[in-house]
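Engineer: Fold the following.
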Amino acid sequence: MSDNILTDAVAATAFRRLVAHLQHRTDVQNIDLMGSAGFCRNCLADWIAEADGALTKDQAREIIHGMPFGEWKARYQGEATAQQVAKMQESVAKNADNH
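Structural biologist: Predicted structure coming up:
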C-alpha cells in the first residue's frame, strides 16, 4: 500500500491515539515493547525529535510519556531481567534490515 493513501490528518489522529494508549498502558514496560516490536516509547520520542529538529530528546520524551522521562521511569519502569534484555537484543537486531 502506498504512503500517499494515508493523509497527514489521519496519520496525526492515529499517532495521537497511539501516544494516549502508551501513556495509559504504563503496565507495559519499554523493554517488553522493544522485545516484541523492536521499538518503545523512547524510540518514538527520538523519532519525533529527529523529525522536528528543534525539540530535544528530553522534550520529545515528555510529550510521549506525558511527564518528564525521569518521573515516568521512577513511577513505572522496573528492572529488566536477563530474559527481557536478551529478547530485546534479538528483536532490535531485526531492525537493521529496515534502516
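Engineer: going forward, measure contacts and count neighbours with C-alpha atoms only.
Structural biologist: Fine.
Engineer: Contact partners for the residue nearest to the spatial centre of the chain?
Structural biologist: For the chain, the residue whose C-alpha lies nearest the mean C-alpha position (Cα atoms, centre = their mean) is Arg41; its distance is 2.3 Å. Applying Cα atoms under 8 Å, 6 or more residues apart in numbering, one finds that Arg41 lies in contact with Leu22, Asn30, Arg61, Ile64, His65.
Engineer: Now with 10 Å, please.
Structural biologist: Val19, Leu22, Gln23, Gln29, Asn30, Ile31, Leu33, Met34, Trp47, Arg61, Ile64, His65 (Cα atoms under 10 Å, 6 or more residues apart in numbering).
Engineer: Equivalent analysis for Leu33, please.
Structural biologist: Contact partners of Leu33, counting by Cα under 10 Å, 6+ apart, are Phe39, Cys40, Arg41, Gln84, Met88, Ser91.
Engineer: Let's see this one next, to set against the first:
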Amino acid sequence: MTDIDPKTRTELEAAAFRALVDHLRARTDVQNIDLMNLAGFCRNCLSKWYAAAAKEKGLDVGYDQAREIVYGMPYEEWKAKHQTEATAEQKALHAQIHQH
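Structural biologist: Down below sits the predicted model:
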C-alpha cells in the first residue's frame, strides 16, 4: 500500500465523505430505516458524527446544522418531501437488529 501523508489522507477522506453525502442526497428513495437495517447507520448518524467532529475542533456546529449539511436542506423539509412511513416489515427488522 502506498504511504499517504496525513494532509492528503484527510483530503481523500473529505472527498469520500462529500461523495457519500452527494450520493445520499440524490438517493432520496432510500429511507433512513433502510440504511439502518442494512448498514447500521443513516443520514442522522452522519450528522451526529459531523457535529461531534466539529465539537472536537472547538466549532459550534449543532446537530440541526449538521443535519442540514448532510441532507442539503433543513431536516423537516427533507422529511416532508422524501420520508415515507416505515412499513411493518422495516420496523420489525429494525427492532430485531437494534435490540438494546
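Engineer: Report the TM-score for the pair.
Structural biologist: Scored by TM-score structural alignment, normalised by the length of structure 1, the superposition of the two chains gives a TM-score of 0.83; 92 aligned residues with a Cα RMSD of 2.1 Å.
Engineer: circling back: now the buried members of the contacts of Arg41 of structure 1.
Structural biologist: Burial of the contacts of Arg41 of structure 1 was assessed by neighbour count (16 or more other Cα atoms under 10 Å); the buried members are Val19, Leu22, Gln23, Gln29, Asn30, Ile31, Leu33, Met34, Arg61, Ile64, His65.
Engineer: sorry, back to before: let me have the contacts of Leu33 of structure 1 in CSV, adding secondary structure as columns.
Structural biologist: As requested, these are exported to CSV (DSSP: H, G, I helix; E, B strand; the rest coil):
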residue, secondary structure
Phe39, coil
Cys40, coil
Arg41, helix
Gln84, helix
Met88, helix
Ser91, helix
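Engineer: By neighbours, which of these wins?
Structural biologist: Among these, the one with the most neighbours (other Cα atoms under 10 Å) is Met88, at 21 neighbours.
Engineer: hang on, isn't that one packed against Gln29?
Structural biologist: No. Counting by Cα atoms under 10 Å, Met88 of structure 1 stays clear of Gln29, with 11.5 Å between them.
Engineer: Give the residues shared as contacts by these two.
Structural biologist: Gly35.
Engineer: show me where structure 2 has strands.
Structural biologist: Remark: no strands are assigned in structure 2 by DSSP state E.
Engineer: What is the nearest of the buried ones among the contacts of Arg41 of structure 1 to Gly78 of structure 1?
Structural biologist: For Gly78 of structure 1, the closest of the buried ones among the contacts of Arg41 of structure 1 turns out to be Gln29, at 7.6 Å, with distances computed as Cα to Cα.
Engineer: counterpart of that closest one in structure 2?
Structural biologist: Using TM-score structural alignment, the partner of Gln29 of structure 1 in structure 2 is Gln31.
Engineer: contacting residues for that match?
Structural biologist: Counting by Cα under 10 Å, 6+ apart, Gln31 of structure 2 makes contact with Leu24, Cys42, Arg43, Lys79, His82, Gln83, Thr84, Glu85, Ala86.
Engineer: Fine by me, we can end here.
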